[in-house]
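Peer 1: Got a sequence here, can you model it:
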Amino acid sequence: MRFALSEEQSDLVATVRTLIAKRAASMDLRAALATPEGYDTSLWQTLTEQIGVSALAVPEAHGGVGCTYLEAHLVLEELGAGLAPSPFVGTLLATQILASADTPAAHELLERIAGGAAAALAANAAGSDLTDRSVRSETDPSATSPTASTQTWPMVIDGPGAEILLLVENDRLYAVDPAAAEITPAPALDPTMRLATLALAQAPDTAGDPIGTVDPAYVTTVGATMMTALQAGAAREALERTVAYLKERHQFGRPLGSFQALKHRCADLLVQVETARTMSWAAAWELTQETPDVRLIQAAKTWCSDAFSQVAAEMVQLHGGVAITWEHDAHLYFKRAHATAQLWKDVHAR
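Peer 2: Next up, the predicted model:
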């Protein structure tokens, strides 16, 4: 493969990066998190309506742009760099799973996503077995039904506010009406990621519409690949901010960046960041193939997790005391590093 972006891909990256920077100037990250939606709705609207990010990986036959997953991966990397909260993670995951189902029902949902509808997939993102769920029985006061079983799926990324809600049950994929499910926002280590718990009072085959079949291991493969984009982008941005700070901060009459020991530490981090980016792109390219090499994707997820964790830790150390203040973004990158390291960490062959 060619590890370089085409002119069109470079333009896409530059456009998204510029848009995120402009929106950050009018609504910063903390203000976006404080909104009822938990993200900048104006940014998401511009991304979907003017740039068409939600339609990138949707085939033209279903109202999309007709690009590959790789272009959507590049957008995800830029969103990860700015820690910009948006429904794109859940929407892109749903897009890939619907595309793999390849049924008329899936095509209808893909058209809605291409039109800007936010989506989420109910799955256990902490591991490879995405059908794990808890089932609890509750006493029903009615005489005809003494008990009722409620099934719960944790870790639904971008579940709050999702217009399209997908559910994986064994190897079956269902579309559930969000209004028919109990979606409860869940606290997360990383406040920039929107998680929810999904509870259904009925079995999925009763509460939802069948969409098709899906390999749960493939869901994990897609999720792991997406996490590498968030990690590679955030690691790059964290290092750039750290280097900029070392150039500005003076100690003993000299910029901190002029000290050889700190130069060596930053050089080591640059190797980690550039390697993470290369491996993330390789994983994204694999995902576009008919039979992805899951070993490469597993290696990319492991490397990107370790690299981002190291960069985030050094970001805190090299910024000194200011990095441990709530107002500084260093702790957000640190939390993002540890949160994404735990999501979809086990990739198995299909």
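Peer 1: all contacts plus neighbour counts: C-alpha atoms, from now on.
Peer 2: Noted.
Peer 1: Find the centremost residue of this protein, please.
Peer 2: Residue closest to the average C-alpha location in the chain (Cα atoms, centre = their mean): V89, at 3.8 Å.
Peer 1: before we go on, could you also do this sequence so I can check it against the first one:
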Amino acid sequence: MKPQPTQPDLLYSEEEEALRAAVRDLLADHCDAPSVIARAESDAPHDPAAWKALADGMGLAGLLIPEAQGGQGATHREAAVVLEELGRAVAPVPYLTSAVVATEALLACQDEELLGRLASGRTVGVLAVGLHTAPGAAFPAVRLEAGALHGELTGIADAAAADVLLVPAADGGLYAVEAADATVTPQISLDLTRPLATVTLTGAAGRRIGDAEPAVRRALSAGAGLLASEQLGLADWALTETVRYLKDRKQFNRPVGGFQALKHRLAQLWLEVVNLRAAARGAADALATGHDIDVAVAVAQAYAASVAVRAAEEALQLHGGIGMTWEHPVHLCLKRAKADSIAYGTAGAHREALAELVDLRAP
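Peer 2: Have a look, this model is predicted:
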């Protein structure tokens, strides 16, 4: 008799809850709302002190890297917990792009030298593929002429913070290029805490580390799956802060949160956030175990964007006038949620992919 597959345990373990508490405490010190808002208004949105604390102090930059290469040897479940907390704080650090996406590309290529550098946190790696690119979609590549790389790639998230760029080339290879050898030009970004840039290469030297297609596919799949946990953190923060505010805000000498119409809106949002938690945890567990990754990631991303955006929009509206001000952090949450809604593929792209995977295509 064929053994039945065991159901995944989507609950948080004690170790994961301890990790959550530690990361939340660290972010309370380094990424409080006024600090993040001030950085978003500056020319240097990335927070090197927060990144150093996460990478050096806690070793989280190497969470997905095996211990043999200097990492922690943890799983995507732990990385998902970290991303939930980073999402709650809208932390301006390149964790998703370096510790997840670039790391997964390097794991696919088995480049131990660069994995060791990223594990230390002292080197930030960025995959030079547009943030909007879905797993499995075609992606631009630069030219390889006489052993040097030439071309322009746009929409590269966190390129300004990168020390090493992982660049796909037209010969099918993935090349490691020192960021100092590239020209990185900032682009106008809706989400100022995860800025985009254009990367221009004019005869840059690169070291081929592997084949681009499987490495990029693996990296974008992990990025999309774990992005759902960041979106969960955003949505959970928006709901929690809105409930807290409506309990304190009074109108006609009674808490605004007691009005039935608002209670119904919050109850519906709570149900959606709970469902998002299940989808995000399912994607993280699938990435950790290797079971049904494509389906779990597509399900999570088909659902996550709309919930995160709606939670942020509800938070802004239900905070009233104060929610419209630049001083309140809800605008950071809304901009990140909107930017995330097209990151690593839109919800529509993931629904189409899911229809193909489960053979439920439209007639």
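Peer 1: so what corresponds to E77 of structure 1 in structure 2?
Peer 2: Here E77 of structure 1 is matched to E84 in structure 2, going by TM-score structural alignment.
Peer 1: that older thread, name the nearest residue to whatever residue of structure 2 lines up with the residue nearest to the centre of structure 1, sequence neighbours excluded.
Peer 2: Alignment note: V89 of structure 1 maps to L96 in structure 2; criterion TM-score structural alignment. Counting by Cα to Cα, 6 or more residues apart in numbering, G223 is the residue found nearest to L96 of structure 2 once chain neighbours are left out, at 6.9 Å.
Peer 1: follow-up on the earlier one: could you report the neighbour count for the match of E77 of structure 1?
Peer 2: 28 (other Cα atoms under 10 Å).
Peer 1: average gap between whichever strand or helix holds A315 of structure 2 and structure 1?
Peer 2: In the assignment (DSSP states H and E), A315 of structure 2 maps to helix 293-318. In this overlay with structure 1, the average offset of helix 293-318 of structure 2 from its partner residues is 1.2 Å by mean Cα distance after the TM-score superposition for structure 1.
Peer 1: how about that helix: buried residues?
Peer 2: Under the neighbour-count criterion of 16 or more other Cα atoms under 10 Å, helix 293-318 of structure 2 has 293-316, 318 buried.
Peer 1: Helices of the stretch 1-150 of structure 1, start to end?
Peer 2: Taking DSSP state H, counting those that start in this stretch as the test, the helices found in the stretch 1-150 of structure 1 are 7-26, 29-33, 41-46, 69-81, 88-101, 104-114.
Peer 1: Buried residues in the longest one, which are they?
Peer 2: Taking 16+ other Cα under 10 Å as the neighbour-count basis, helix 7-26 of structure 1 is seen to contain the buried residues 9, 12-13, 16-17, 19-20, 24.
Peer 1: Superposed on structure 2, what's the mean shift for that helix?
Peer 2: Helix 7-26 of structure 1 sits 1.7 Å off on average (mean Cα distance after the TM-score superposition for structure 1).
Peer 1: which SSE is S280 of structure 1 in?
Peer 2: With DSSP H and E as the test, S280 of structure 1 turns up in helix 260-287.
Peer 1: For that helix, buried residues please.
Peer 2: Within helix 260-287 of structure 1, the residues that count as buried by 16+ other Cα under 10 Å are 266, 269-270, 272-273, 275-287.
Peer 1: Which part of structure 2 matches stretch 330-344 of structure 1?
Peer 2: For stretch 330-344 of structure 1, the aligned range in structure 2 is residues 330-344, judged by TM-score structural alignment.
Peer 1: what does the matching stretch contact?
Peer 2: By Cα atoms under 8 Å, 6 or more residues apart in numbering, the list of residues contacting stretch 330-344 of structure 2 from outside reads 37, 90, 131-135, 190-191, 193-194, 220, 223-224, 227, 231, 234, 238, 304-306, 308-309, 312-313, 315-316, 323-324, 347.
Peer 1: again with stretch 311-321 of structure 1
Peer 2: Contacts made with stretch 311-321 of structure 1 from outside it, assessed by Cα under 8 Å, 6+ apart, are listed as 235, 238-239, 242, 245-246, 269, 273, 323-324, 330-331, 333-334, 337.
Peer 1: Please report how far the residue nearest to L96 of structure 2 lies from V129 of structure 2.
Peer 2: From G223 of structure 2 across to V129 of structure 2, the span is 12 Å (Cα to Cα, to the nearest Å).
Peer 1: again with A108 of structure 2
Peer 2: A108 of structure 2 is 16 Å from V129 of structure 2, where distance means Cα to Cα.
Peer 1: For these two, indicate the residue with more neighbours.
Peer 2: More neighbours surround V129 than the other of A108 of structure 2 and V129, with 23 against 19 (other Cα under 10 Å).
Peer 1: mind checking what the more buried one lines up with in structure 1?
Peer 2: Mapped onto structure 1 by TM-score structural alignment, V129 of structure 2 lines up with A123.
Peer 1: what sits against the nearest residue to L121 of structure 1 once chain neighbours are set aside?
Peer 2: Counting by Cα to Cα, 6+ apart, L166 is the residue found nearest to L121 of structure 1 once chain neighbours are left out, at 4.7 Å. Contacts of L166 of structure 1 were listed using Cα under 8 Å, 6+ apart, and they are 94, 119-122, 173-176.
Peer 1: Then W237 of structure 2?
Peer 2: Each residue near W237 of structure 2 by Cα under 8 Å, 6+ apart is listed here: R88.
Peer 1: What segments of the stretch 101-250 of structure 1 are strands?
Peer 2: In the stretch 101-250 of structure 1, the strands defined using DSSP state E, counting those that start in this stretch lie at 119-122, 134-139, 147-157, 164-169, 172-176, 182-186, 195-200, 208-213, 250-251.
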